[in-house]
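Colleague: A structural model of the following input is requested.
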Amino acid sequence: MCKALSLSFILSVVVFSPLDALAHDNQNLEFTPFVGYRLDGDFEQTDPATGIETELSLEDKSSYGFSIAWPYSDQRQGEFLISHYQTDFTSHNASSFSTHNKIDVTYLHIGGNVPLTHVPVPIKFSGGLGLTYLAPQSSRFDSESQFSINLGLQTRLPINEQLAFRVDARVFATFFDSDGELFCSNQGCIASVSSDLWLQGEITAGLSFSF
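Modeller: Here you go, the predicted model:
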């Protein structure tokens, strides 16, 4: 957890902005709905009968969400982000768990971005922190809420003064206790993590509306 707090402090210094800085440098509030594609994020599973570890695989699938950005200083922006997807996860241990299920994974983050280039199609470094919410569709299993951060790059192609096409690439890192168990029920837990970080990647595209 000390590692998580250290990363949080670095992000807050580099990219975060005070929420009261909503009008600066003649910029506007921006609303960006987007669609994307989420990658990776497998867990581990241990067969209670044999003790053998197998993989609980999450399928790469489409995602969607929105962000709200506000101006700060030096062309920086603060940003609130929600990104959601529903995916199938497959267990290779059929004796202890049904082989096909669904899970919702949602990120709720607050952060910001800073420009890396100042050309007509700029590149920005983005980051944020918040919560990862993992919710199996089966009511038999508990959902999980964990602290997480994201880091990435974004670019945008202006269409007119109020509209721009935006592309983001992010890595989400969720912090777990090492060897922690997940998605538990009366019959036990179906997954675990063997490290402090659970990683997913996401590529998104959307339209930014300025107000």
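Colleague: when you work out contacts or count neighbours from here on, use the C-alpha atoms and nothing else.
Modeller: Will do.
Colleague: residue contacts, the closest residue to residue 76 other than its chain neighbours?
Modeller: Using Cα to Cα, 6 or more residues apart in numbering and skipping residues adjacent in sequence, the residue nearest residue 76 is residue 114, 4.8 Å away. Counting by Cα atoms under 8 Å, 6 or more residues apart in numbering, residue 114 makes contact with 15, 75-77, 124-126.
Colleague: now do residue 110
Modeller: Residue 110 sits in contact with 78-81, 128-130, where contact means Cα under 8 Å, 6+ apart.
Colleague: tell me the spacing between the residue nearest to residue 76 and residue 153.
Modeller: 10 Å (Cα to Cα, to the nearest Å).
Colleague: shared neighbours, these two?
Modeller: In terms of Cα under 8 Å, 6+ apart, residue 114 and residue 153 are both contacted by the residues 124-126.
Colleague: by neighbour count, which of those residues wins?
Modeller: residue 126 (26 neighbours; other Cα atoms under 10 Å).
Colleague: would you map the helices across this protein?
Modeller: Counting by DSSP state H, the chain has helices at residues 2-14.
Colleague: that one: strands as residue ranges?
Modeller: Assigned by DSSP state E, the chain shows strands spanning 30-39, 43-46, 53-58, 61-71, 77-91, 100-115, 123-136, 144-158, 163-175, 181-185, 188-192, 197-210.
Colleague: before we compare anything, build this one as well:
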Amino acid sequence: MSAIVRCLLILVFVATATQARAEVEIAPFAGFRMGGEFSVNDRDTDESDTLKFKDSEAFGVVMNFDLEEAGKQAELYFGRQETTASTSDRLLTENSYSVDVTIYQLQFGGLYFPGGRNTGGFVSGVLGVTRLEPKPSGLDDHHRAAIAIGGGYKLALTDNLLARFDLRGLYTVLDSGGAVFCDGGCAVRFDSSGYGQVEASAGLALRF
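Modeller: Here you go, the predicted model:
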């Protein structure tokens, strides 16, 4: 997690440095993330199976910085999901067909409001990195490139408080042939170019 925290701090510094005069929004959120499956291959038998993530809650925080052009904001997104990865008949660890996984996303991009304001409906696009962190901690972590696109709505409650609603599609790129959640002797490999998930969330944004 230390690497993710360092990246988050660097991105916050860059964003605030480039938009020093801009107003800032910070929005903690809670939501539900669905989907996420990809093919895996047994290196020894060359048989394939499907690995699936269990649908579960997701939490995180979004930061936005006003840009000079009306209706546009820079966005920094950090999300976290605790889930379980499972297969039907491929052992991911000794005597187990499933592994608990924490999925982190750290991404940077922007928002666009068609109405030229910083409230109302918007579309979003961000890109960055996904970290797959299996448990127990002895298994290998994975870092992969990721992208997310979506849309939502910001409702002004006061001058400095907004309700925010998002629907995001997230896609994580996988390296076909790479090992899956291994501890040195795992024979299961990625056999897919990536996987997609959908996240619905809501939060309160503080603007200052």
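Colleague: care to give me the TM-score?
Modeller: For this chain pair, the superposition-based TM-score is 0.82 by TM-score structural alignment, normalised by the length of the second structure; 191 aligned residues with a Cα RMSD of 2.3 Å.
Colleague: quick one on the thing from earlier: out of the shared contacts of residue 114 and residue 153 of the first structure, the closest to residue 62 of the first structure would be?
Modeller: Lowest distance from residue 62 of the first structure to those (Cα to Cα) belongs to residue 126, with 21.1 Å.
Colleague: quick one: contacts for that closest one?
Modeller: 15, 111-114, 150-154.
Colleague: list the ones among the contacts of residue 114 of the first structure that the second structure also has?
Modeller: Retained in the second structure (both residues aligned by TM-score structural alignment, their matches' Cα atoms under 8 Å) from the contacts of residue 114 of the first structure: 75-77, 124-126.
Colleague: tally of neighbours for the one in the second structure that sits across from residue 154 of the first structure in the alignment?
Modeller: Mapped onto the second structure by TM-score structural alignment, residue 154 of the first structure lines up with residue 152. Neighbourhood size, residue 152 of the second structure [other Cα under 10 Å]: 19.
Colleague: residue 152 of the second structure - nearest residue in space that isn't next to it in sequence?
Modeller: Nearest to residue 152 of the second structure is residue 166, by Cα to Cα, 6+ apart, at 4.3 Å.
Colleague: and that neighbour, how far from residue 198 of the second structure?
Modeller: 10 Å.
Colleague: find residues that contact each of those two.
Modeller: Between them, residue 166 of the second structure and residue 198 share no contacting residue, judged by Cα under 8 Å, 6+ apart.
Colleague: can you confirm residue 11 of the second structure is in a helix?
Modeller: Yes - counting by DSSP: H, G, I helix; E, B strand; the rest coil, one finds residue 11 of the second structure located in a helix.
Colleague: quick one, what contacts it?
Modeller: 76, 108.
Colleague: just send the strands of the first structure back as TSV, with distance to residue 10 of the first structure too.
Modeller: Output for the strands of the first structure, formatted as TSV (distance: least, Cα to Cα, whole Å):
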stretch	distance to residue 10 of the first structure
strand 30-39	25
strand 43-46	28
strand 53-58	30
strand 61-71	20
strand 77-91	15
strand 100-115	12
strand 123-136	10
strand 144-158	11
strand 163-175	15
strand 181-185	29
strand 188-192	28
strand 197-210	17
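Colleague: out of these, the one nearest residue 22 of the first structure is which?
Modeller: strand 61-71 (5.6 Å).
Colleague: quick check: residue 113 of the first structure vs residue 168 of the first structure, distance?
Modeller: 11 Å.
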